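A.B. asks: When you get a sec, could you give me coordinates for this:
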Amino acid sequence: MTDIHQESTFDVVIIGAGPVGENVADRAVQGGLSAAIVERELVGGECSYWACMPTKALLRDAAAIRAARALPAAGQAVIGELDPAAVLARRDRFTSNWDDSGQVDWLDQAGITLVRGHGRITGTRTVTVTHPDGATTSVRARHAVVIATGSSAHLPPVPGLADVAPWTSREAAAVKEVPQRLAIIGGGVVGSEMATAFSALGSRVTLVSQTRLLPGVEPFASEHVATALRTAGVSLHLGVDATGARRDDSGTVHLTLSDGTAVEADEVLVATGRTPNTKDLGLDHLGLTPGDWLAVDDALAVLDDTGRPIDGGWLYAAGDVTKRALLTHHGKYQARALGDALAARARGENPDLGTWGRHAVTADESAVTQVIFTDPEVAAVGLSAEAAIAAGRKVRVVDHDLGAVAGAALHADDYRGQARMVIDDNSNTLIGFTAVGPDVSELLHAATVAITGEVPLDRLWHAVPAYPTISEIWLRLLETDGRDR
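C.D. replies: The predicted model follows:
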């Protein structure tokens, strides 16, 4: 049943039908509960239509060509240049041309009720939905309401910027025509990935960032990506701000930078962080500030300003709105734990919230995983060296040149990359891992298992990597650690 217009009651009501909301609902239903999910846009959310899937589709063709050209015989077989129209057409297939009927069908098959419209909390366990036709419906929850509304692009207060109709990640992911000149404000993940994508698609890209590129990862990874972007023709302006913007009568955008540089572009993409989608959810009725991130406890119950669960604990949140880890896969991890926990409570059971417990979200604190699909890729899990030291951990850092590994040398001529282990000296376990280089994303899960499993390094010695693969980097890192101690 979808698009209900009559008052209804369910065990769980979720606001937001992105991957996080879908997973909460699915796990709750699998646990024997009834669930309704409220969505004002497309079922599948940001990840399916404006983030993970379309952006990776924009990046993949160019990555395949780079991989072929890194080998002499395969490179000779690559004839011609990248066809932007074909790239965009493949992107459109992955977004189903922004038609969510397939995901709506999945909700039906999973036994989840979809309520189309904008949901606001109007009372205890009550969500009032304003439908596209203007009608309203009250949907009530017996057990819990879950906020899974995600986040949106943050627009910085640069004079004139709002008036030039800037792109956000949404417009970049859904682009219909590749601009000749693209300016990007922000050097984080979105800015760096889109600089990689659009330079490969033929744009002359200028990227402006207050900080170094990718400030959230190890500096060596940032340097590798910056070098590759410059080689690809991207103009990087790091350590400066955009101080003004205007669009002239010809449509050209003029940016002024804090160092006096003038930048001209056909479009400007703003990639300066995210803001939570909590402005119009009725949170003020609960004593919360609309537009703020939602503080949650270990059970993902939303907390009031005294640090206590709202009204005894019927309101929960998962995904970006909690600001725990703004990554789809971590939001889905939270959602699985939360959906299962809600079902357990409904059966009268106590959720397992101990460290690494069945319903805990411990990985959000100690093993956040991320792949940045730039050229080269960056893969990271756990703590960087800087973050570990700032947290008061006694650590040692082990680095190794990825290009010196036989499997990497076979993988691509002139393979360039680096890997780092961050090791806790007291426990002799891995607490952080970062790699940068072509196709390093496939190294990440081994590091994730080692960190979450708290595997001692002397046990890792017995995890023998196959030869010749890039995974041999694990042996080289362990050997380096042994020599350095």
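A.B. asks: Going by C-alpha atoms from here, please, whenever you check contacts or count neighbours.
C.D. replies: Fine.
A.B. asks: Just the element for residue 316, please.
C.D. replies: Per DSSP states H and E: residue 316 is located in strand 315-317.
A.B. asks: does residue 400 sit in a helix, a strand or a coil?
C.D. replies: strand (DSSP: H, G, I helix; E, B strand; the rest coil).
A.B. asks: can I assume it is in contact with residue 418?
C.D. replies: Yes - under the criterion of C-alpha atoms under 8 Å, residue 400 makes contact with residue 418 at 5.8 Å.
A.B. asks: who touches residue 255 in this structure?
C.D. replies: 242-246, 262-264 (C-alpha atoms under 8 Å, 6 or more residues apart in numbering).
A.B. asks: Export the residues you listed to JSON lines and append columns for neighbour count, distance to residue 183 and secondary structure.
C.D. replies: As requested, the contacts of residue 255 are exported to JSON lines (neighbours: other C-alpha atoms under 10 Å; distance: C-alpha to C-alpha, whole Å; DSSP: H, G, I helix; E, B strand; the rest coil):
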{"residue": "242", "neighbour count": "25", "distance to residue 183": "11", "secondary structure": "strand"}
{"residue": "243", "neighbour count": "16", "distance to residue 183": "14", "secondary structure": "strand"}
{"residue": "244", "neighbour count": "16", "distance to residue 183": "13", "secondary structure": "strand"}
{"residue": "245", "neighbour count": "22", "distance to residue 183": "11", "secondary structure": "strand"}
{"residue": "246", "neighbour count": "19", "distance to residue 183": "13", "secondary structure": "strand"}
{"residue": "262", "neighbour count": "13", "distance to residue 183": "11", "secondary structure": "strand"}
{"residue": "263", "neighbour count": "18", "distance to residue 183": "8", "secondary structure": "strand"}
{"residue": "264", "neighbour count": "18", "distance to residue 183": "8", "secondary structure": "strand"}
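A.B. asks: Also this sequence, please, to line up against the first:
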Amino acid sequence: MTETDPIAYDVVVLGAGPVGENVADRTRAAGLSTAIVESELVGGECSYWACIPSKALLRPVIARADARRVPGVGQAAGGSLDVPAVLAHRDAMVSGWQDDGQVAWLDGIGADLYRGHGRLAGPRRVTVTGPGGEDHVLTARHAVAVCTGSGAQLPDLPGLAEVRPWTSREATSEKYVPERLIVVGGGVVAAEMATAWRALGSRVTVLVRGKGLLTRMEPFAGELVTEALTEAGADVRTGTSVESVRREGDTVVVVTDTGDRLEADEILFATGRTPRTEDIGLDTVGLEPGSWLTVDDTLRVTGSDWLYAVGDVNHRALLTHQGKYQARIAGSVIAARAAQVPLLETDAWGAHAATADHAALPQVVFTDPEAASAGLSLAEAERAGRRVRAVDVDLSSAAGANLYADGYRGRARMVVDLDSETLLGVTFVGPGVGELIHSASVAVAGEVPISRLWHAVPSFPTISEVWLRLLEAYRG
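C.D. replies: Next up is the predicted model:
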């Protein structure tokens, strides 16, 4: 192993996923020299094993489901999916798991890429162990940004390694369709991958330890998604935990806490995420290896004046779009502090404060039906001590919904702060609502008064007419 002389940069970024790329983009745009370190593929989890491949798998599923609900098209869309074509499209969307295009983008912005494992080696110092065992020592004049993301969390079950379980990575990159698939979990990954693989031909059984799917959203979201999965042929079992798992030849055998014995060809554990901070040298700067990193609203790690944690690693919002939002804030903050510009806008909604991941967090679950939300649920708002009112309407009350799909099924809820008469949260569940949620994000983030929303006229006949139905229901 050889070690090079230290190379000085203004900023060093650990992790070249979408979050790290956005930090590097902002710091380079500000004229700061920036190094970015990546041990796997440039583009990260989202590009190759999460957002992009999962949505590539789900898009044909949802398109076929939508088409089946349109009179005059349903019969033509009634056949099975072309599985090889779906998987080939997925592979194309991830560039065959090659990162040449994203490396070229980094070159284009002038960031220096170091391939290898990066570790902190004391304040403002990073050591990168390259593929050939060589070490590069990088120093940062102004900031080191930890953007290493999160990985799948597996339960502590005896013999689990021998079972070779799927995680979200295998679920989005697998090359064949298992005849039988068990999905363990009740969150977004579990719901989406159960939807995708059931449509691709697997007999899917979903084991949910809690009361239902998507419990962080309004209750009706999980209820409608569960109903649709069941109608599609999936077996969704709530209040069920895995007691043991083993592989007998090519078969996975699962025993549940209810005493049931289940068999499958593969098993997917979608049971949470853990920070990728175990081996990045946190101990050299007084932090706990493997921990989530606590930050302020400028994304700077508590107690530090140079270390930033952006994206999943700070555990504020484990969503790519929120991580990129944080990255834009962090990059601007680092540049301002490097230029010794006072941060005058660190209050709520200021240019240098990441507040949307507290108040206006948007999310879309790409199941059939889609579930989308922005801001707080009713339960979250009540726990926060807000004086609120929930307004519920059937989405089919919007004229555009019934044009979109025959027999359209969906629900909408807005949570109104009764003291300010602004929206704290909005949830839509139904076909096509993913493209509707940004209007809710704007209303929540902008704290738009109900009196003004009344004058934001939805186009007829679109699903967005549901806004009029919600406001009418609120006014009574």
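A.B. asks: mean deviation of the strand holding residue 316 of structure 1 from structure 2?
C.D. replies: Strand 315-317 of structure 1, aligned to structure 2 and superposed, deviates on average by 0.7 Å (mean C-alpha distance after the TM-score superposition for structure 1).
A.B. asks: helices and strands around that strand, which ones?
C.D. replies: strand 136-147 (3 or more C-alpha pairs under 8 Å, 6 or more residues apart in numbering; DSSP states H and E).
A.B. asks: what range in structure 2 does the strand holding residue 316 of structure 1 sit on?
C.D. replies: Strand 315-317 of structure 1 corresponds to residues 307-309 of structure 2 when matched by TM-score structural alignment.
A.B. asks: What residues does the residue nearest the centre of structure 1 make contact with?
C.D. replies: Among the residues of structure 1, the one closest to the centroid is residue 327, at 3.1 Å (C-alpha atoms, centre = their mean). By C-alpha under 8 Å, 6+ apart, the contact set of residue 327 of structure 1 is 319-320, 370.
A.B. asks: In the match of strand 315-317 of structure 1, which residues are buried?
C.D. replies: Within stretch 307-309 of structure 2, the residues that qualify as buried are 307-309, counting by 16 or more other C-alpha atoms under 10 Å.
A.B. asks: which among those residues gets closest to residue 78 of structure 2?
C.D. replies: Lowest distance from residue 78 of structure 2 to these (C-alpha to C-alpha) belongs to residue 309, with 47.9 Å.
A.B. asks: need the contact list for the closest one.
C.D. replies: Neighbours of residue 309 of structure 2 in contact, by C-alpha under 8 Å, 6+ apart: 145-147, 293-295, 299-301.
A.B. asks: So residue 421 of structure 2 versus residue 451 of structure 2, what's the distance?
C.D. replies: Going from residue 421 of structure 2 to residue 451 of structure 2 by C-alpha to C-alpha, to the nearest Å gives 8 Å.
A.B. asks: Show me which of those two is the more surrounded one.
C.D. replies: Between residue 421 of structure 2 and residue 451, counting by other C-alpha atoms under 10 Å, residue 421 is the more crowded of the two (16 against 11).
A.B. asks: Show me what the more buried one lines up with in structure 1.
C.D. replies: Aligned against structure 1 - with TM-score structural alignment as the criterion - residue 421 of structure 2 pairs with residue 428.
A.B. asks: need the contact list for the nearest residue to that match once chain neighbours are set aside.
C.D. replies: Nearest residue to residue 428 of structure 1 in three dimensions, chain neighbours excluded: residue 456, at 5.6 Å (C-alpha to C-alpha, 6 or more residues apart in numbering). Listed by C-alpha under 8 Å, 6+ apart, the contact partners of residue 456 of structure 1 are 427-430.
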